[in-house]
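*Asks:* my questions concern the predicted model and sequence given below.
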Amino acid sequence: MPLLLLLITLTFTASLPHTKRQSCSSPIQRRAWHTLSTRERLSYLDAERCLMSRPAQTGAEGAVSRYDDLLGAHQHQAGWIHNTAWFLPWHRLYMRAHERLLREECGYDGAQPYWDEPRDAGRFSGADIFDAREGFGGGGEGEERCIRDGPFTDYRLHQGPGYAYEEHCISRAIDDNVSSYIGQDAIDECLSQPDFQRAWPCIETNPHTAGHRGVGGVMDNAVSSPGDPLFYLHHTFLDRVWWQWQERDLQRRLGEVTGGVPSFAEDGHWVGISLDDVMDVHGVIPSVRVRELMDIRGQALCYEYE
């Protein structure tokens, strides 16, 4: 399958020890959006709107709401979490941060759902996730492609596009052709990769890029894409794909991370990823080390997939 995005495969590698499993006792279960009941869908959407109404706390530039705090964390670290080996572990923590805010600050009693995108590949425009009453609203209209129906029509973003800080709407430009690149064949290709060095670039190319560009608008900007609430269902799906890949050789892959990340040094050199690298979400929730993010059923995460 042709790639939508050319990634530079990095040559840094590390031989890392297996992590010791310390499972939580009651992991919450993440389920596909289309399997949720009407009550469960509306409860999730209400909790998201709650985050959009609560005042910001982190001091992130441009942030007005708790929802903006999350967007600010992604915007602030975009250069280190894309096209690098941090892509999967950082976004795993980011999805957990969003899930925790929904549950701890907005009374949501469910888990973070995911969008089973291969089910809708090639026909995003007809997907039930875009329903105006029980979903996220549909595509955009007009010159700015602002969404015109659904629960988020009136929400104004204050961060983005990209690294800018401009007030704008949630926009979409759904592209069925691009969405075809997130079909099951693309997922199977990634699941078949023999090691992390090849698995994470695979996941970040077709599945990741097709989901973003298939929705378009705000989602098509790598830096500020969390402005569209669909971002969290898309990336939770990608996290599920990583977990499915891990499960194929779980004992080894709980400790397998290879590849490079940019250092914070002025010369901009790259260093190899380590299980002891610290993942930070700009103070939204406490920082953790990569090793704590390898097992979704561990104490730091405590969830599982349906």
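*Replies:* Cool, the structure landed.

*Asks:* hey, let's count contacts and neighbours off CA atoms from now on
*Replies:* Fine.

*Asks:* what packs against the helix or strand containing Ala47?
*Replies:* Per DSSP states H and E: Ala47 is located in helix 38-53. Other helices and strands packing on helix 38-53, by 3 or more Cα pairs under 8 Å, 6 or more residues apart in numbering; DSSP states H and E, are helix 66-81, helix 87-105.

*Asks:* next one for the comparison:
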Amino acid sequence: MRFFNVLVAATAVSAVALVPRMETENAHEAIENFVPEDDIAKLGLAGLGNLTEHEEAAVKSKAKRSGCSLFDVTIRRDWAHLIASEKKAYIAAVQCLMAAPSRVDHTLYPGAKSRFDDFIVVHANYSRSIHGTGNFLTWHRYFTWTYENTLKKECGYKGAQPYWNWGTWAHDPARSPVFDGSDTSLGSDGSFVAHNGSVAGRGAIWVPSGKGGGCMKSGPFKNMANNMGPMQPTMHGVLANPAGFYAYNPRCLKRDISAYASSTWTTTRQIITLITTRGVKAFQDNINGDFAAGNLGIHSAGHYTIGGDPGSDFYQSPGDPVFYLHHAMVDRTYFIHQTLNLPGSLTDLDGTQTVFNMPPSPETSLDDVLGMGPLGPEIKIRDAMSTLGGPFCYIYL
């Protein structure tokens, strides 16, 4: 970790860039100039030190097969650390995806009207085999990367997929740069609609109503179309589409931003506890929670912080654009956990192929396939274990 001298004097370069960053960067320089703002970022830098040493050893031993290196990676950053032009470029790319026509089979998915909707279809189709499973982390890593890659290839996006750092705003998420309703946010809370909260954790956990519940009030996605579903709604007063999952049912996007969910399950302290667990089984048990014991877990809590329709819908949650910032943060916690536990973390798997092993199914293996339907090619789990391997070439700061 010889060049990770990060706890430097106040004259160090700020973590927030003054000019838009290139699509790929020299990670060595970016890391040296990065000033961590919280203990999660400090753990991340320690992990990056391990990763650098691991990559250098792999190159020397000729074990490195991927063409990706720390000299040309994409660097994913906190939404709060992007400058206005970077945020607007990302927003414009997402809006481009929402305006582009769907490419899925419309005889099967008549409600899918846009490329953005295509991602909802794929997530819904795979949902019963990608949650509470041994492939949960790697499948969503590949899904989020595929979304990022589609923004680049089809909408000319030059940046990286940003993440939503839950802990920073856990006690008041509606005030965060992600949800503040400005033209550089991903929208606001919903308008206030009195309701009786949301049911989470397979019916075991009640999340009280927040200050929203209705249509999004402001921001770049205020008027976006919510075309399919509801598929498995959880907020009181929202009913499943009687015509079926994929039937066309245009309506507004609703949010009920929940400080209860975020302050109960996604604080910085809880994120650090997650990251510093030993072994992927403990990591997954933590992130999944324990519904019967009243623990929603960080992953589900992020979805219920967004709330509404479709943000907390098990199948349809990618219909809220914050989904991808949320899952980038899920991936960030996994990335840091992995880099702190190299090299064993690159082969460490736990879990079966069905949701919490219901019905019983085989154990997940590195040779299992991650499917992306019409969005991209199949890859093996072993090719998704490192963000510098397989199709990937990115890190987190």
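*Replies:* Noted; the coordinates are in hand. Predicted model only: the values in this text are computed from it and were never measured.

*Asks:* picking up where we left off before, whereabouts in structure 2 does the helix holding Ala47 of structure 1 align?
*Replies:* Mapping helix 38-53 of structure 1 onto structure 2 (TM-score structural alignment) gives residues 84-99.

*Asks:* buried stuff in that stretch?
*Replies:* Neighbour counts over stretch 84-99 of structure 2 (16 or more other Cα atoms under 10 Å) mark 84, 86-98 as buried.

*Asks:* just to check, Ser176 of structure 2 is in contact with Trp166?
*Replies:* No: Ser176 of structure 2 is beyond contact range of Trp166, at 9.3 Å (criterion: Cα atoms under 8 Å).

*Asks:* which of these two has more neighbours?
*Replies:* With neighbours defined as other Cα atoms under 10 Å, Ser176 of structure 2 and Trp166 compare such that Trp166 has more, 26 against 20.

*Asks:* and the residue of structure 1 positioned farthest from its centre, how far is that from Phe87 of structure 1?
*Replies:* Most distant from the centre of structure 1: Asp267, at 29.5 Å, with distances by Cα atoms, centre = their mean. Between Asp267 of structure 1 and Phe87 of structure 1 the distance is 22 Å, computed by Cα to Cα, to the nearest Å.

*Asks:* kindly report the same for Glu99 of structure 1.
*Replies:* 18 Å.

*Asks:* repeat for Phe231 of structure 1
*Replies:* 15 Å.

*Asks:* just the strands in structure 1 please.
*Replies:* With DSSP state E as the criterion, structure 1 has strands at 28-30, 140-141, 146-147, 156-157, 168-169, 260-262, 270-272, 278-279, 288-289, 303-305.

*Asks:* and those as CSV, adding distance to Gln251 of structure 1?
*Replies:* Below are those laid out as CSV (distance: least, Cα to Cα, whole Å):
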stretch, distance to Gln251 of structure 1
strand 28-30, 22
strand 140-141, 45
strand 146-147, 45
strand 156-157, 42
strand 168-169, 45
strand 260-262, 23
strand 270-272, 22
strand 278-279, 22
strand 288-289, 19
strand 303-305, 17
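
*Asks:* which one of the ones you listed lies closest to Asp69 of structure 1?
*Replies:* Distance to Asp69 of structure 1, taken as Cα to Cα, is lowest for strand 156-157 among these, at 11.5 Å.

*Asks:* the closest one vs structure 2, average distance?
*Replies:* After superposition onto structure 2, strand 156-157 of structure 1 lies on average 1.5 Å away from the residues it aligns with, using mean Cα distance after the TM-score superposition for structure 1.

*Asks:* which part of structure 2 lines up with that strand?
*Replies:* The counterpart of strand 156-157 of structure 1 in structure 2, using TM-score structural alignment, spans residues 225-226.

*Asks:* return the distance of that stretch from the chain's centre.
*Replies:* Offset of stretch 225-226 of structure 2 from its chain centre (Cα atoms, centre = their mean, to the nearest Å): 20 Å.

*Asks:* counterpart of Gln270 of structure 2 in structure 1?
*Replies:* So, by TM-score structural alignment, Gln270 of structure 2 is matched to Ala186.

*Asks:* how far away is its match from Ala32 of structure 1?
*Replies:* 19 Å.

*Asks:* how about Arg148 of structure 1?
*Replies:* 25 Å.

*Asks:* and for Tyr67 of structure 1?
*Replies:* 22 Å.
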